[in-house]
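1. the sequence isn't on hand, but the structure is:
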């Protein structure tokens, strides 16, 4: 029995596989990727700040907005990527001459782009669940993949620029009436509405972790506002950090021009200030809260240090990537930055950092160090 001929690119006659459709969805996907990349870059630099890049402490809610957009744009990119791949998959059946440089470069860029983007979106989503089923460090790998995606995307755009330019706007040549009859029952406009609707739906059902108004419908969000001890979610518990509390001998120390030491009662007796600041985590969730404690710049002044000193914060946490953190000059001097002792009108819960934690404006939650027992003035 004679086998049927293998399909070719022309075997897929639907006008939904037209370059105009791919261009429109590609614009949406490109916007999501750009937002995700830029906000992710900002998050990376906040955690690993190069010496040449000053990071401001204000606006106080900036990181809450940028990281919420980062995770939201990454989630929205999933249905957009699937739709984009569906529009162009007939190209896989096109004849390919491996000796031709342009087609070879095009296919290589697509291979790198699609595989790296799929992996990036997968590990990014799994990170929001705080599940790490791999041996490599997430943050460094996520950062490297982002640059790989950008490089592959630029190559792909350069190769496809003439085709993109020809289909950027709707023309008579790309209009549905000039193409073969539709066989799927779905028009182009219907496809665009379906893809936009799917992206909007996953966005609305996940953005509630950083936008409280959407909290009731945040079925895809791993965290919800106001859920947790003292009305605030918890990522890393005291048990996971190996912290069981303090005993009667616990003292808080500041190592600076003058070394100071305080009991918890002595810390509570110092002048207290209040800051209304959110906890904004790299996983995308955020929640505003009312914090009370001692201003960092007041502690530095008492230790004889300049208010804009760099400060190393040391936790009682047993190991871990964030058992210590560095508070840059702008953040140490900001009057909103506190050594917090109370949260939402009550003493800190152990899972929220009892006896003391750092809270500062425009900082990732992983750098708002909990269970603090000492400060070291670095400059």
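-> Perfect, thanks for sending it. The shown structure was predicted, so the numbers you read here are calculated from the model rather than taken from an experiment.

2. can we go C-alpha only for contacts and neighbour counts from here?
-> Noted.

3. ok, then the element right after whichever strand in the chain runs longest?
-> Longest strand in the chain by number of residues (criterion: DSSP state E): strand 286-295. Note on strand 286-295: by DSSP states H and E, the next helix or strand toward the C-terminus is helix 296-302.

4. the closest residue to residue 59 other than its chain neighbours sits in which helix or strand?
-> Distance criterion Cα to Cα, 6 or more residues apart in numbering; nearest residue to residue 59, sequence neighbours excluded, is residue 362 at 6.7 Å. Using DSSP H and E, residue 362 falls within no helix or strand.

5. distance of residue 362 from residue 356?
-> In this view, residue 362 and residue 356 are 19 Å apart by Cα to Cα, to the nearest Å.

6. of those two, which one has the most company?
-> Between residue 362 and residue 356, counted using other Cα atoms under 10 Å, the more crowded position is residue 356 (28 against 24).

7. which parts of the longest strand of the chain are buried?
-> 286-289, 291-295 (16 or more other Cα atoms under 10 Å).

8. that strand packs against which elements?
-> strand 273-280, strand 338-343 (3 or more Cα pairs under 8 Å, 6 or more residues apart in numbering; DSSP states H and E).

9. mind checking how far it is from the chain centre?
-> 22 Å (Cα atoms, centre = their mean, to the nearest Å).

10. in addition, the following structure is provided for comparison:
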């Protein structure tokens, strides 16, 4: 039973058929977002069993682009879904038997978790953090909450969804019992049906699809170069010094003076065998050029041509490389990404470089001068800039 004001809002247009069909699209978007988000988190915080490949070099660019695009696509779908079902969320009794209690609890948890993920994820793409918690770990934990609540909700509502999908789009509305609305008061009663209502449902589905497509195009240009002119909501879509966007500047990192200092040295350490390199020393070593995209967790990516010393060649000038992971340290003294660890499989790759040049020019300060790490198929936050030390781990 619905309160009278809300019962008047329940129409065949705002029904189980619309909710089920939009829900399928939303479920696909959430599944893509969840899986690609796990990949990104595991690359940055790898569990012992996880191994991310070195090639193809654009794989992370694709997965993280899909993560952000699917998350943005989910926003209009969530709004349409909530519009379709919200009157029934207040059907009486609010709790009732254990099955109804489980349904209500899963809905509340699902809506809260999904909205939290979409809002915080969207803010992260703009690097806007108006909260006190650490985004990365909180976003990761809440992803499991949202996924679990979605699975419970699907299990509880599966009979209703199957019944709604089995009816043609121009058929009669769902039985009132499926929505806990009394037949005598339901605006969805067959006697209230009009010829325009199936058309209205189709129009809403079309509008939801168009909204999702527009949302995708508004950010897809961050990942897909030929769509950049459409990327009106993309904060970083190809513009920046040397044709590559910048997340963290040298000024923000507080490294400008040290990076340009005459006594700058890059220290390379292999099991106690240590050697220091000036920028001129690095330039005197054999130079290699590699075309590698740089892709960041915010979803943007850019193709670039990097030139520098092959990492394995640099290590060979110090001593035998023992085929272990390597730690990179920045001149930056603070921040969680001032260091990164590169797995041995990436160290061995012929296109992993200590880069000195970008797109044919010496690195500018904001891109990591005097030198930086660039490795294939890695998030930008792990491509350490302003290198001060390279150490092979024991």
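-> That came through, no problem. Everything numeric in this text was worked out from a predicted model, so none of it was measured.

11. make a markdown table from the helices and strands packed on strand 286-295 of the first structure and add mean neighbour count and distance to residue 152 of the first structure to it.
-> Compiled in a markdown table, those are given as follows (neighbours: other Cα atoms under 10 Å; distance: least, Cα to Cα, whole Å):
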| stretch | mean neighbour count | distance to residue 152 of the first structure |
| --- | --- | --- |
| strand 273-280 | 21 | 31 |
| strand 338-343 | 25 | 43 |
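
12. for those strands, which one sits closest to residue 181 of the first structure?
-> strand 273-280 (50.8 Å; Cα to Cα).

13. in the second structure, what residues pair with the closest one?
-> Alignment note (TM-score structural alignment): strand 273-280 of the first structure is matched to residues 288-295 of the second structure.

14. run through who's touching the matching stretch.
-> The contact list for stretch 288-295 of the second structure (Cα atoms under 8 Å, 6 or more residues apart in numbering) reads 57-58, 60-61, 64, 301-310, 351, 353, 374-380.

15. what's the answer for stretch 9-28 of the first structure, then?
-> Identification of contacts with stretch 9-28 of the first structure by Cα under 8 Å, 6+ apart yields 80, 83-84, 86-88, 90-94, 163-164, 167-168, 170, 174, 176, 179-184, 187-188, 191-192.

16. could you redo the last one with a cut-off of 7 Å?
-> 80, 84, 87-88, 90-91, 93-94, 164, 167-168, 174, 179-180, 182-183, 188 (Cα atoms under 7 Å, 6 or more residues apart in numbering).

17. so which bits of that stretch are buried?
-> For stretch 9-28 of the first structure, the buried set under the neighbour-count rule, 16+ other Cα under 10 Å, comprises 14-26, 28.

18. to which residue of the second structure is residue 212 of the first structure aligned?
-> So, by TM-score structural alignment, residue 212 of the first structure is matched to residue 225.

19. how many neighbours does that match have?
-> 15.

20. how near is it to residue 247 of the second structure?
-> When residue 225 of the second structure is compared with residue 247 of the second structure (using Cα to Cα), they lie 18 Å apart.

21. quick one on the thing from earlier: quick one: contacts for whatever residue of the second structure lines up with the residue nearest to residue 59 of the first structure?
-> Alignment note: residue 362 of the first structure maps to residue 377 in the second structure; criterion TM-score structural alignment. Going by Cα under 7 Å, 6+ apart, residue 377 of the second structure touches 54-60.

22. tell me how many other residues crowd the closest residue in space to residue 65 of the second structure that isn't next to it in sequence.
-> Excluding the flanking residues, the one nearest residue 65 of the second structure by Cα to Cα, 6+ apart is residue 299, at 4.8 Å. Residue 299 of the second structure: 28 surrounding residues under other Cα under 10 Å.

23. ok so residue 299 of the second structure is a strand residue?
-> No - judged by DSSP: H, G, I helix; E, B strand; the rest coil, residue 299 of the second structure forms no part of a strand; its state is coil.

24. you'd agree it is up against residue 64?
-> Yes - counting by Cα atoms under 7 Å, residue 299 of the second structure touches residue 64, with 5.6 Å between them.

25. picking up where we left off before, top of the contacts of residue 377 of the second structure by number of neighbours, please.
-> residue 60 leads these on contacts (other Cα under 10 Å) with 30 neighbours.

26. residue contacts, it?
-> 377-379.

27. what range in the first structure matches the helix ranked longest in the second structure?
-> The residue-count maximum for a helix in the second structure (DSSP state H) belongs to helix 135-166. Under TM-score structural alignment, the match for helix 135-166 of the second structure in the first structure covers residues 138-169.
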